[in-house]
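Undergrad: Sequence first, then the predicted structure:
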Amino acid sequence: MFARFLQTAALTALLATPALAAPDTITLAMVLEPPNLDPTGGAAAAIDEVVYANLFEGLTRIGPDGSVKPGLAESWDVADDGKAYTFHLRPGVTFHDGAGFDAQDVIFSLDRARAPDSTNAQKGLFEGIETVEAIDPQTVRVTLKAPDGAFPFKMAWGDAVMLDPASVKEIATHPVGTGPFKFGEWKQGDHITLTAYDGYWGEKPALKTATFRFIGDPTAAFAAIMAGDIDAFPIYPAPETLAQIQSDPRFKVLVGTTEGETILAMNNAKAPLDNARVREAIAHAVNRQDIIDGAMFGYGTPIGTHFAPHHPDYTDLTAKSAHDPELAKKLLADAGVTNLTLRLALPPTPYARRGGEIVAAELRAIGIETQITNMEWAQWLEQVYKNADYDLTIISHVEPMDIGIYGRDKYYFNYQNPALREVLTKLDAATDPSERSNLLKQAQEIIANDYVNAYLFQLAKTGVAKAEIEGLWENAPMPANDLTGVHWKD
């Protein structure tokens, strides 16, 4: 009788116990640690990989399919002449410090980004703005100097997020945004933690905590995945192990595209790289497939200009710089260049370090020696990107539709071409899709014909995650680890 009572009690207790809830925390890994957490004041993609759509939001945003979607503006109207955009802000939005978000914050954020002393890495996004004015607390009108059909897209960049004026002084280390997650802690050299923001205006995320760990070494990345120490590695740095991971039922592999044009960048102002024939020789010396196979284990799409192959306006110009060592030698001879040694600066990413060794060997085959310097990320940003103190470097430009960088003053390529600038100016003003397509193709042709850089491959997005995780982006139309839709299977 007593035994039967125990059995009944145990069954009753079992039936009364709720099913185990899905986890509400996640640990993701990244190759690079961001130098700071201010997306409006730093060029590193690693900043957006932590904060975009998670901590900070803009008037608009990019969705996982690359489309422009409403953000803090729930809608917008365009004037008939295309020179004014009126943004209707969402009601009830607050910053993580409790301050309300309204039109004055939009004015502050956009005026700060376009100010003469602005340190925004994408200042060109805001150059077309004439005025920003509040119609009422929930309505903002942005008047442009000329029509710009791409303006909602520009406002979706991480560099255009909305800021809390009171928090700007500490934004680099203690950011305050309007997103579904707020800043938790940053243990430099190890991890950054975000926590769910209870006062979020939109749909609450399934996750309560997200931790970003920094693992740059491919061997360590593989070990961390296999040991279960991390839940997902959205941009996995060890593609040579993907087949092994894919065969393990504990994991899934996500293979997609990125906006990352991987290039052998050249300092066009530095002799003899100021000679187009020398740049062309370097472009013909490089075998793209060797780099894709040797550095990326077959993951990557060859490119011949600074444009994403998945974009409908992409032009395949790889034939202009096909691998041809003999032609490369002739071009160097025609330019009168002999006994050339160039400095090759390599950031810490695996594609750069592995690819750099291959590039050095292929340049040696045409008579160019290289002095390789392996740099940490902060050093590369300061010396190469900011001060243009380099000859060659390998880097992926992961910002979407960024061919406009070739028209900038004092950009680290040091490239100047009035014809390209004229095309880009027309592009900014064009609203007709067919005209924009034409101009984009012209721009691609110009930089390919000038051999501004040696164009290598479009970076693939090879991610790994535990099988139970859903909602991670397969493609990367923006450098981001958007966690708003990420959850564990129940």
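TA: Nice, I can see it.
Undergrad: Every contact and neighbour count from this point should use C-alpha atoms.
TA: Fine.
Undergrad: Identify the residues contacting the lengthiest helix in the chain?
TA: Ordering each helix of the chain by length in residues (DSSP state H) puts helix 433-449 first. By Cα atoms under 8 Å, 6 or more residues apart in numbering, the list of residues contacting helix 433-449 from outside reads 304-307, 313-315, 317, 320, 403, 406, 420, 423-424, 426-427, 430.
Undergrad: In that helix, which residues are buried?
TA: 436, 439, 440, 441, 442, 443, 444, 445, 446, 447, 448, 449 (16 or more other Cα atoms under 10 Å).
Undergrad: Present the residues you listed as JSON lines; the columns should include distance to residue 131.
TA: Compiled in JSON lines, those are given as follows (distance: Cα to Cα, whole Å):
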{"residue": "436", "distance to residue 131": "25"}
{"residue": "439", "distance to residue 131": "27"}
{"residue": "440", "distance to residue 131": "27"}
{"residue": "441", "distance to residue 131": "31"}
{"residue": "442", "distance to residue 131": "31"}
{"residue": "443", "distance to residue 131": "29"}
{"residue": "444", "distance to residue 131": "32"}
{"residue": "445", "distance to residue 131": "34"}
{"residue": "446", "distance to residue 131": "33"}
{"residue": "447", "distance to residue 131": "33"}
{"residue": "448", "distance to residue 131": "36"}
{"residue": "449", "distance to residue 131": "38"}
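Undergrad: Show me which residues of stretch 115-122 are buried.
TA: Across stretch 115-122, burial judged by 16+ other Cα under 10 Å covers 120, 122.
Undergrad: Can you check the distance spanned by that stretch, start to finish?
TA: Using Cα to Cα, to the nearest Å, the end-to-end distance of stretch 115-122 comes out at 12 Å.
Undergrad: Stretch 179-193 now?
TA: Terminal residues of stretch 179-193 lie 14 Å apart, using Cα to Cα.
Undergrad: In that stretch, which residues are buried?
TA: Residues of stretch 179-193 classed as buried: 179, 180, 181, 182, 183, 186, 191, 192, 193 (neighbour count, 16+ other Cα under 10 Å).
Undergrad: Closest one to residue 129 out of those, please.
TA: residue 179 (25.2 Å; Cα to Cα).
Undergrad: what about the nearest residue to that closest one once chain neighbours are set aside, distance to residue 266?
TA: For residue 179, ignoring the flanking residues on the chain, the nearest one in space by Cα to Cα, 6 or more residues apart in numbering is residue 55 at 4.4 Å. Plainly put, residue 55 is 35 Å away from residue 266 if you go by Cα to Cα.
Undergrad: hold the first one in mind and look at this next one:
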Amino acid sequence: MNRKTLVLPAVVGLLAPVLAACGGTDSGSDGKAAIVVGTTDQFVATEDNPAPLDPAIGYEAGVWNVLRQTVQTLTHVPRGGGQPVPEAARSCTFTDRENESYRCRLRTGLTFADGTPVTAEDVKYSINRVIDIKSDSGPVGLLANIDTIETSGDDEVIFHLKTPDATFPYKLATPAAGIVQKSKYPARSPRNGFQVDGSGPYTMKPEIKNDQVVKVLFTRNPHYKGDLKVLNDKVELDLFPDAKAMGEALDAQKIDMMTRTMSPGQAQQMLEQPKDGIKLTEMPGLAISYLAFDTTDPAVKSKAVRQAIAQVVDRGQIAGQVYGATAEPLYSLIPSSITGHTNSFYNKYGEPSTTKAAGILQDAGIQTPVKFTLHYTTDHYGPATATEFKALKKQLNATGLFDVNVQGTPWAKYRPAQKRGDYAVYGMGWFPDFPDPDNYTAPFLDRNNFLNSPYKSALAQNTLIPQSRREDDRASAAKTFQKLQDIVATDVPVLPIWQGKQYVASRDGLTGVEWSVNSSADLQLWELGRSAV
């Protein structure tokens, strides 16, 4: 997420096997058609981002869903969740009581897809290049706590950390720590274009039109050695401009599986009017949506302005009227289903109140109405985003305390502008990199944060985040995370809006549906198969 940017609600629809006459699929090695998966994710090469699929650069859910199929990591989170287990490694463990030294041994005979051996030096090289490239939009923050990387022979790598970090095995399970080849990935610059090569379960071949990916064919990697069991020979990822086009392709049986992003209306219709042969299942969903603030911008520099916005936003109305059954109100950066969650925003602000908001502004000497623009991306978070931001504008302007406009921008321009600090207030989303409360706090509050935010909390960065990472038992860190959530509710560098729900809809013909999307909304295409006819 993530990490990553949010695309919600994520609803997966699985239909019958693709008919040859419906077109477009390659045959698997066993003669069966490739499983075809639809998505509205877009991968575009631009001047700002010529290397969208480089593990050192790409830090959003759609990109990671390509990387997870192709680039192997030392560890991975097992299909049912829980603590990470070895993947490219045969064993990994902390070697000290302080959780500052982590040792992994590689599997015997591990190779890249072209047959080149994978060594401990390749692991060191891959992770160091992410740190050295230090992309302001990339996942370097996940690896920032690494002090040095040591190798011993061809199969042993030891990570020495700057401070204790019980979450480090989770970070090694993300594509940020993906293993790449020196010959194909420059040490200090991105690999431009859309090709991805690694030692993962699949090789990939992108189809490109006008500097944009329209299709990716994943083919089982015959050299793959790891912990994953690959249950198919080929999967084709088809990219659609919007949910409507993807839905039409599903109806026409041109795709087998519809992933991100289905519109709330489509999801609601499937819930209310089930179709014969299709089962809709709600699965764990950990994605969140939020407003973020440039805390140096004159319009929202005052904490009182941000607090007043927090005081009047009606999350229940947004979730209920815009997203229906696919979202619920969120009063913290940490979702309600994650250990350590507390309703810090509700505890501080209670129900929406214009009177209280006016008092906050008056006490701070802020003249009203406060003018600013709400920015959102038109093509990244699904078709309901525009409706959500119109509703937010209406809520804020109805108080008389704000004079708000809204502006939508395509993601290819939106994300670079957001990183540059062009927007005072803007909408974003988050899929977790791993299901731990640390991944809902550190990416927004720590140094090298995901938003490139100017906001800083010395207490969070210097004390609370390091303190939370010392706890092997994550439940023991709950009080620390409560303090972090309370800081966010008081300073409001970000404003949580809603938490998404995740669904999988399936028809007879495909197997492994229940494992094809995990709680972090990661695609696990290797889990899909076809039932015997």
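TA: Yep, that arrived. Computed from a predicted model, the values in this text were never measured in an experiment.
Undergrad: residues in contact with the residue nearest to residue 179 of the first structure?
TA: Applying Cα under 8 Å, 6+ apart, the residues near residue 55 of the first structure are 175, 176, 177, 178, 179, 180, 181, 182, 183.
Undergrad: Nearest to residue 410 of the first structure among those?
TA: Nearest to residue 410 of the first structure among the contacts of residue 55 of the first structure, with distances taken as Cα to Cα, is residue 175, at 29.0 Å.
Undergrad: what about the closest one, neighbour count?
TA: Using other Cα atoms under 10 Å, residue 175 of the first structure has 23 neighbouring residues.
Undergrad: all helices for the stretch 101-250 of the first structure, in order.
TA: 103-114, 151-154, 218-227, 242-246 (DSSP state H, counting those that start in this stretch).
Undergrad: What lines up with residue 428 of the first structure in the second structure?
TA: Taking TM-score structural alignment for the superposition, residue 428 of the first structure sits opposite residue 469 in the second structure.
Undergrad: same thing with residue 103 of the first structure?
TA: Aligned by TM-score structural alignment, residue 103 of the first structure pairs with residue 120 of the second structure.
Undergrad: ok, now which ones touch its match?
TA: Each residue near residue 120 of the second structure by Cα under 8 Å, 6+ apart is listed here: 106, 151, 152, 153, 154, 155, 156, 157.
Undergrad: need the longest strand for the first structure.
TA: If you go by DSSP state E, the first structure has its longest strand at strand 251-266.
Undergrad: Look at residue 453 of the second structure and tell me its secondary structure.
TA: With DSSP: H, G, I helix; E, B strand; the rest coil as the basis, residue 453 of the second structure sits in coil.
Undergrad: That one - nearest residue in space that isn't next to it in sequence?
TA: Residue nearest to residue 453 of the second structure in three dimensions, not counting chain neighbours: residue 294, with 6.6 Å by Cα to Cα, 6+ apart.
Undergrad: all strands of the stretch 351-490 of the first structure, in order?
TA: With DSSP state E, counting those that start in this stretch as the criterion, the stretch 351-490 of the first structure has strands at 368-374, 392-397, 454-466, 469-470, 487-488.
Undergrad: and of these, who's closest to residue 294 of the first structure?
TA: Distance to residue 294 of the first structure, taken as Cα to Cα, is lowest for strand 454-466 among the strands of the stretch 351-490 of the first structure, at 12.5 Å.
Undergrad: Out of the contacts of residue 120 of the second structure, which is nearest to residue 271 of the second structure?
TA: Scanning those for proximity to residue 271 of the second structure, where the rule is Cα to Cα, the winner is residue 106, at 45.6 Å.
Undergrad: count of residues packed around that closest one?
TA: For residue 106 of the second structure, the count of nearby residues is 23 (other Cα under 10 Å).
Undergrad: coming back round to it: out of the contacts of residue 120 of the second structure, which is nearest to residue 222 of the second structure?
TA: Nearest member of the contacts of residue 120 of the second structure to residue 222 of the second structure, counting by Cα to Cα, is residue 106, at 18.4 Å.
Undergrad: Map that closest one across to the first structure for me.
TA: Alignment note: residue 106 of the second structure maps to residue 89 in the first structure; criterion TM-score structural alignment.
Undergrad: Same check on residue 167 of the second structure?
TA: Structural alignment places residue 167 of the second structure opposite residue 150 in the first structure (criterion: TM-score structural alignment).
Undergrad: For residue 159 of the first structure, see how far away the closest residue to its match other than its chain neighbours is.
TA: Excluding the flanking residues, the one nearest residue 150 of the first structure by Cα to Cα, 6+ apart is residue 428, at 7.4 Å. For residue 428 of the first structure, the distance to residue 159 of the first structure (Cα to Cα) stands at 18 Å.
Undergrad: okay, the two: which has more neighbours?
TA: Taking other Cα under 10 Å, residue 428 of the first structure and residue 159 do not tie; residue 159 has more neighbours (25 against 18).
Undergrad: Around residue 143 of the second structure, how many other residues sit close by?
TA: The local packing of residue 143 of the second structure (other Cα under 10 Å) involves 18 other residues.
Undergrad: who are the neighbours in contact with it?
TA: Residue 143 of the second structure is in contact with 127, 131, 171, 176, 177, counting by Cα under 8 Å, 6+ apart.
Undergrad: what's near enough to touch the nearest residue to the first one once chain neighbours are set aside?
TA: Once flanking residues are discounted, residue 127 of the second structure sits nearest to residue 177: 5.6 Å by Cα to Cα, 6+ apart. By Cα under 8 Å, 6+ apart, the contact list for residue 177 of the second structure reads 55, 73, 74, 126, 127, 143, 171.
Undergrad: Among those residues, which one has the most neighbours?
TA: Highest neighbour count within the contacts of residue 177 of the second structure, by other Cα under 10 Å: residue 55, with 30 neighbours.
Undergrad: Hmm, it is touching residue 131, no?
TA: No. Counting by Cα atoms under 8 Å, residue 55 of the second structure does not reach residue 131; the two are 11.1 Å apart.
Undergrad: Now for the two: what residues contact both?
TA: When contacts are counted by Cα under 8 Å, 6+ apart, residue 55 of the second structure and residue 131 have no shared neighbour.
Undergrad: now stretch 314-322 of the second structure, how far from the chain's geometric center?
TA: 23 Å (Cα atoms, centre = their mean, to the nearest Å).
Undergrad: Check whether residue 29 of the first structure sits in a helix, strand or coil.
TA: Three-state assignment for residue 29 of the first structure (three-state DSSP): strand.
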